[in-house]
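Chemist: just a sequence and a predicted model for now, questions to come.
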Amino acid sequence: MAGLKTLSHRYDRTVAKEQLLDADARTERTDLDGPLNYLLVGSDRRPGDSGPDQRSDTILIVHVPAGQREAYLVSIPRDLLVAIPPANGFGGGQDKINAAYEHGGGGQAGAQLLSTTLHRLTGIRFDGAALIDFSGFRKVIDLLGGVEMCVDTEVRSIHTNRVFATGCQQMDGAQALDYVRQRYDLPGGDYDRQHHQQQLLRAMLDSAGRADLRSNPVKLDQVLRAVGGSLTVDTNGVPLEDLLLALRALPPDGMRGVQVPSSPQTIDEVSYVVLDNGGNGLFEALRGTRVPAWAQANPRWVTRL
């Protein structure tokens, strides 16, 4: 435990810190008691980058029930039709949720608008948030020696023309990130892409555990610096080392992937995703203590990672 505190102090300065959550979307508490909800936003562009492509390709709510013995990775569909409030010159209106980050201007302001949009949709107030540069994670994966990904459906990459054959296989950073971007020609479309992104996060944790980084201080230094360079965090006032100490108790088999109950729909010749029955009680469960019970009652939308 003392070693982890020393490491987190040492690398605390490598992680950028910003106010990623809007005030209305932020919990008032600054402790780790009770169920926790964290917002993870993934993009291929670093916060502050300028350019036309500022949409968030990955939006996850990480729910940790009280006791911190399991975690639920809830993927928000990128094409989910939502009401985005006005901000940063944007007048507000209906759009896909992954446009909220863009309408906010990307970076800190984009994350804040996304958090407000999600709060108004779900009623959830978040205990913290992180912006993840997934292109930067390529280096992390390579330093860990790659990740094992299990391909459930053969798919050809629309970006590299690489064919991913079915079966479990070792992938380097470029291959893994290419694979989890695919959604076309998959039976579940974007739902499959969401599941593969959840799998990647679990696979990275598995690789980190197998790498025995504590016995290789040089490699540990490289990995921690690469991770730090790929993250911008908002811990909501909780010291980073306290958060790491709490989350390290999660067992390897304690992660579940959750898809939001929803379905695709074409509106005015544009493809969207719309909620099924307001999310079928998922958001209410996330606001309280009933996520494990909800997952048991809704196995269609839950997978073990």
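Modeler: Yep, it's here.
Chemist: contacts, neighbours, all on C-alpha from now
Modeler: Noted.
Chemist: and residue 54, helix, strand or coil?
Modeler: Under DSSP: H, G, I helix; E, B strand; the rest coil, residue 54 falls in the coil class.
Chemist: structure B:
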Amino acid sequence: MAESAKRRAPLWARLSGVLGAVLMVTSGGVLVTGSSLITRYTGSIDADGSLIGGPASGAARNTPADIRGPLDILLAGIDPRDDRTAPRSDSIIVAHLPAGMDQVYLFSVPRDLYVDIPAFAPTGFGGGRSKINAAMSYGSPVGDGRHDVKQGFQLLARTVTQLTGIEAFDAGAIINFGGFKDIVEAVGGVTMRIDMRVRSEHLRPDGTPRHRRASCAGKSCAHPYIGPQKTYQPGTYHLRAWEALDYVRQRYGLPNSDYDRQRHQQQFIKAMAAKVMSKGVISNPARLTKVLGSAGDALTFDGNGHSVLDWGLALKGLNTDNMVSIKLSGGGLYEGGRYLGEKLAPGSEEFFAAVRQDKIQEFLLAHPEFVNKNA
């Protein structure tokens, strides 16, 4: 083994590497643009805390110095599905890091936002208007009735680019919500503030699935579940993995539906980043190993030649307290009384311009209503 591999990495490098990995897991990953493919992360963390491994694609390594702000990171959260089922991005989050790379601004794109989805030659999709969460499904067919989420993500990225005007994303990742539960379990749960009463559509108070109405076979009913519901009350709680995942997925019955869910997901990202950077996790090599091992099952990304450690070192100045949650308001879009999806409220275009110009702080000073004060 080379001498450099034997040396113990300095504490700041190890902690930065861990934070970089957490940011990939919770708010993005690494580059996905053009025809590049997303690959599964196969890196791990050894017993002395130094990071090893990197992109499974074997791409040429670049250095952390190549990762420069401002940066825009795209994250898509999907439910676990087999390759015979078209994927849909039920959660779409963009993280913007300014030139100094010492802060993160998070904003969610509503899953039902009615947008122009561009043409996509690999699948023969000619383009059209639809809800943005369908972009992955239009971009995913690979023949023989099969679907590739990695290919579908490319069309999602192009759609978000067209919506926001962000020329290209410097980072991107797909999070499998089913596997993500393992990450929360690996850190021992997460403590977060619940800002409203939320009733679970899917689970009973003990975490087991609610019963379905016998008359609701398949997807024939919008709300097929019956019986007691898990309920989350306002306050600060330590949530077990299944509770955290269940809480951030709820939108039915909330005053602002998916807009409230977006806020809760952003709150969760901040809480998870704080938890992983806490002494109970970063000082426990066994737990760190488990966290990154779980990430391998939940996270898919393209390293673009950068390892997790590269990203961690590049983001060493980032403070998890400096995560600002952005609120993009909107409302229903109708045609002849028929609901098409959501539309963003006035002012969104100006916000996207501020992102492109790396002037979000100035924009928020003039428009404080865009800040999620409860996140």
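Modeler: Structure received. Keep in mind the model is a prediction, meaning the values are calculated, not measured.
Chemist: care to give me the TM-score?
Modeler: TM-score for the superposed pair, counting by TM-score structural alignment, normalised by the length of structure 1: 0.87. Supporting figures: 293 aligned residues with a Cα RMSD of 2.7 Å.
Chemist: all helices for structure 2, in order.
Modeler: 3-6, 11-27, 135-139, 149-164, 177-186, 241-249, 258-276, 279-282, 285-298, 308-314, 348-356, 360-366 (DSSP state H).
Chemist: superposed on structure 1, where does the longest one end up, distance-wise?
Modeler: When structure 1 is superposed, helix 258-276 of structure 2 averages 0.8 Å from its matched positions, counting by mean Cα distance after the TM-score superposition for structure 1.
Chemist: same question, the third one
Modeler: The superposed helix 135-139 of structure 2 is, by mean Cα distance after the TM-score superposition for structure 1, a mean 0.8 Å from where its aligned residues fall in structure 1.
Chemist: also the fourth one?
Modeler: For helix 149-164 of structure 2, the mean distance to aligned residues of structure 1 following superposition is 1.0 Å (mean Cα distance after the TM-score superposition for structure 1).
Chemist: where in structure 1 does that helix align, residue-wise?
Modeler: Per TM-score structural alignment, the counterpart of helix 149-164 of structure 2 in structure 1 is residues 107-122.
Chemist: list the buried residues of stretch 257-277 of structure 2.
Modeler: For stretch 257-277 of structure 2, a neighbour-count test (16 or more other Cα atoms under 10 Å) marks 258-277 as buried.
Chemist: which residues touch the equivalent of residue 287 of structure 2 over in structure 1?
Modeler: Under the alignment by TM-score structural alignment, residue 287 of structure 2 pairs with residue 219 in structure 1. Listed by Cα atoms under 8 Å, 6 or more residues apart in numbering, the contact partners of residue 219 of structure 1 are 143, 213.
Chemist: any idea how far residue 232 of structure 1 is from residue 219 of structure 1?
Modeler: 22 Å (Cα to Cα, to the nearest Å).
Chemist: on that earlier part again, in TSV, list the helices of structure 2 along with distance to residue 68 of structure 2.
Modeler: Formatted as TSV, the helices of structure 2 follow (distance: least, Cα to Cα, whole Å):
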stretch	distance to residue 68 of structure 2
helix 3-6	25
helix 11-27	14
helix 135-139	28
helix 149-164	20
helix 177-186	28
helix 241-249	31
helix 258-276	21
helix 279-282	25
helix 285-298	24
helix 308-314	8
helix 348-356	15
helix 360-366	17
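Chemist: so for residue 71 of structure 2, which of the ones you listed sits nearest?
Modeler: helix 348-356 (9.8 Å; Cα to Cα).
Chemist: so what does that closest one touch, helix or strand wise?
Modeler: helix 149-164, helix 360-366 (3 or more Cα pairs under 8 Å, 6 or more residues apart in numbering; DSSP states H and E).
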